[in-house]
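Trainee: Next input, structure requested:
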Amino acid sequence: MSIRGVELIKAMNHYAPPSLAVDNDRIGLQVGDPEAEVKGVLVTLDVNEEVVDEAIQRNANWIIAHHAVIFHPLKAVRTDQPAGRMFAKLLKHDINVYVAHTNLDAADEGVNVVLAEKLGLQHLRVLISYREEKLKKLVVTVPVSHHEQVLDAVCAAGAGWIGKYSHCTFNVEGTGTFMPREGTSPFIGQQGELEKVQEIRLETILPDHLQEQVIQAMLAAHPYEEVAYDLYPLELKGKKLGFGRIGQLPEQTTLLDFARTVKQSYQLDGLKAVGEWSNPVRRVAILGGSGGRYIHEAKQAGADVYITGDIDYHTAQEAEAIGLNLLDVGHHVEHHVVDRVRHILQRQLGEAVSVFASRVNTNPFRFIGG
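Mentor: Prediction:
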């Protein structure tokens, strides 16, 4: 059974909701047709001509990338230059490109969570919060016979979470009335006769970005031809959303030993450090990509060390002055999320399509030992 691009995009939006992205970020479908059939999917950090060639070789007509293939407005598409050749090849081979950037940074299984897990950090929380999750309450009446079925369906779709507790609902039994009219095909009752049914009023909470899939799951599980339900916006604030994570190591170590652990865990050829090698490290902040402008937030959050990339000379001096240890692991370290994206997409799409992790190394930097 084939799937279309809209279904792949829906799967990505479930994993890394666009609502998590910062304003004006370049995300979403950047090249191609959302209705195009998905023959294969290649997941990559960056898109360049070598990655496009890999997609062609693997018969993958969809590329899921973290970094935008169109970031600045295009002034020209010249096929005698690298960028133009790449776009021409994408269009010639009907390859579609979808981008998840800061929404993938902020996702629950996104870039920063993957990087934190590789170091064994515990008690993770958001480092840089830029909004709070909007919540809604769903209220639906269900005949007693189908109550458990509907409850399980909406909770499986993402409703009913309060903190680390799932299946949080409130249920009260009552009597529902309705009269099927001409043209109806009622699950219970007869046309023209007032029907009284023992029903359960089911109430639960859901995050705004999951509204569509929760409602669809509820409607699919509900037996009625016309389902009575309400959605209420809540003043209650949900969890903090944002990028970066801060957590704790199981045991205290030194900056030198921790730097060695980071180098090995991230499979780095080298990294840069700021701070005395003997400095104690237990609380760790991580922000994949370019996070130099957040050194003060990391310090205020109580981090002993801050892991990020693209640290410039003056930022390093400032971190040293405020007593914050730094590890610059480079921007390309974000590539560790590629396998997680591949795994999640393959799980969501099933056997309908193959999902591949790119093998192309798009890191422009090389290291030479002394």
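Trainee: From now on I want contacts and neighbour counts done on CA atoms only, so please keep to that.
Mentor: OK.
Trainee: Report all helices and strands that the lengthiest strand in the chain contacts.
Mentor: Counting by DSSP state E, the longest strand found in the chain is strand 240-254. The contact analysis (3 or more CA pairs under 8 Å, 6 or more residues apart in numbering; DSSP states H and E) places strand 240-254 against helix 102-106, helix 111-118, strand 122-132, strand 280-290.
Trainee: To compare with the earlier structure, here is another sequence to fold:
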Amino acid sequence: MIIQDVINYLEELAPLNYAEDFDNVGLLVGDKTKPLTGVLVTLDTLEDVVEEAIENNCNLIVSFHPIIFKGLKSLTGKDYVERTVLKAIKNNIAIYAIHTALDNALLGVNHMISEKLGLTNKQILIPQKSTIKKLTTFVPNAEISKVRNALFAAGAGSIGNYSNCSFNIEGYGTFMGNDNANPTIGNKNETHTEAETQITVIFEKHKQNQILKALFNSHSYEEVAYDIVTLDNKNQEIGIGMIGELKKEMSESNFLDFVKTNMKTECIRHSAFLGKPIKKVAVLGGSGSFAINAAKAQKADAYITADLKYHDFFSANNQILLADIGHFESEQFTKNLLTAYLTKKITNFAVVLSKTNTNPVNYF
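Mentor: Predicted structure coming up:
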């Protein structure tokens, strides 16, 4: 097994296509073709984490946060970022960051928080836009099943709980090849009319390359006619944040005690109590002030996130209980999620859960 094999597994869980534009995800340091010796999973990559990887004979660090966020103009070891990168390079250790790709994954960061809180009826809080595409192509009637099944096998035609979804219209296509053409049907320099079926399927954008490859490999035409458009349809399986319901409603004070215990946080900063029970809860790991209005719009009783500023708490506007549990605290179980996932995928290599506490915030 090589490092790229682990990357392939990670991108099945959280395709990088869905990471936010501002982010820096993927393989940040190292050679993806190197044989794998072991994987260390961490929330942050620091010098101590690289040392931990060395001690555990792991030449790949899978990190939630990227150690390189902005461009590096030098590598002199003047700060913790440069020192960490230099140490990884010196010891032939690769670093892969997954960050907002996992934030936007259905079974990612916010799913983990929801599980810790025992939420039911979970849904994405803010579905990511422009993640669904539609392919239309034209196929000779004799090849309909072959091409359509190839598209389905490549991942096209899935809508929620349904698969193998397509729409088909019969008609006639015309074409004429020139002297350089090599037509599989008809003759050069003669207009040919062929009974064809128009096939339309939708797919998630990260599957586009594999779906086009399946189309070209299964279609007999030298030049395959097709078009792809991006849809505005909501995709309830890709997006940031999550909203669900507690198994039993709680008072506001009991709810915050419950969150404090289950999320293992030292303290919770919160907006004013409203004197109403908590049942419907929205969550978003990391900095989540931008989603306050989305939580209110979906009638959440409480919204759990981190990094709220002074004026953000006014946004509660007597409509919702806002709870800032801390950035590290909201994301701390992410490395457990990744370790469990990779352990199931990789049975013959060590997947090590980092023991290094990377939280830069201390409480007095």
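Trainee: picking that back up, so after the longest strand of the first structure, what's the next helix or strand?
Mentor: helix 255-265 (DSSP states H and E).
Trainee: That following helix vs the second structure, average offset?
Mentor: Compared with the second structure after fitting, helix 255-265 of the first structure deviates on average by 1.9 Å (mean CA distance after the TM-score superposition for the first structure).
Trainee: In the second structure, what stretch matches that helix?
Mentor: Aligned by TM-score structural alignment, helix 255-265 of the first structure corresponds to residues 252-262 of the second structure.
Trainee: So which bits of that stretch are buried?
Mentor: 252, 255-256, 259-260 (16 or more other CA atoms under 10 Å).
Trainee: Is Lys344 of the second structure in a helix, a strand, or coil?
Mentor: Counting by DSSP: H, G, I helix; E, B strand; the rest coil, the backbone at Lys344 of the second structure sits in helix.
Trainee: thinking Asp44 of the second structure is in contact with Pro360, fair?
Mentor: No. If you go by CA atoms under 8 Å, Asp44 of the second structure and Pro360 don't touch, sitting 10.2 Å apart.
Trainee: Specify which residue of those two has the higher count of neighbours.
Mentor: Just comparing Asp44 of the second structure and Pro360: by other CA atoms under 10 Å the higher neighbour count belongs to Asp44, 22 against 6.
Trainee: quick one: what's aligned to that one in the first structure?
Mentor: Asp44 of the second structure maps onto Asp46 in the first structure, by TM-score structural alignment.
Trainee: ok, that match - contacts?
Mentor: 65-69, 362 (CA atoms under 8 Å, 6 or more residues apart in numbering).
Trainee: switch the cut-off to 6 Å
Mentor: By CA atoms under 6 Å, 6 or more residues apart in numbering, the residues touching Asp46 of the first structure are 65, 67.
Trainee: what about the counterpart of Gln332 of the second structure in the first structure, which SS state?
Mentor: Superposed on the first structure with TM-score structural alignment, Gln332 of the second structure falls opposite His335. Under three-state DSSP, His335 of the first structure falls in the helix class.
Trainee: same deal with Glu194 of the second structure?
Mentor: strand.
Trainee: And it, how far from Phe138 of the second structure?
Mentor: The spacing between Glu194 of the second structure and Phe138 of the second structure, counted by CA to CA, to the nearest Å, is 10 Å.
Trainee: neighbour count winner among those two?
Mentor: It is Phe138, of Glu194 of the second structure and Phe138, that has more neighbours when counted by other CA under 10 Å, with 25 against 16.
Trainee: helices and strands around the helix or strand where the more buried one lies, which ones?
Mentor: Element membership of Phe138 of the second structure, judged by DSSP H and E, is strand 132-140. The elements that strand 132-140 of the second structure packs onto, with contact taken as 3 or more CA pairs under 6 Å, 6 or more residues apart in numbering; DSSP states H and E, are strand 192-204, strand 226-230.
Trainee: and that strand, how far from the chain's centre?
Mentor: 25 Å (CA atoms, centre = their mean, to the nearest Å).
Trainee: between that strand and strand 226-230, how many degrees?
Mentor: Strand 132-140 of the second structure and strand 226-230 are oriented at 170 degrees to each other (axes from the mean of the first three to the mean of the last three CA atoms, to 10 degrees).
Trainee: Any chance you could list what contacts strand 132-140 of the second structure?
Mentor: By CA under 6 Å, 6+ apart, strand 132-140 of the second structure touches 196-205, 225-231.
Trainee: name the helices or strands packed onto the helix or strand just after it?
Mentor: For strand 132-140 of the second structure, the following helix or strand on the C-terminal side (DSSP H and E) is helix 144-153. If contacts are counted by 3+ CA pairs under 6 Å, 6+ apart, helix 144-153 of the second structure sits against helix 208-218.
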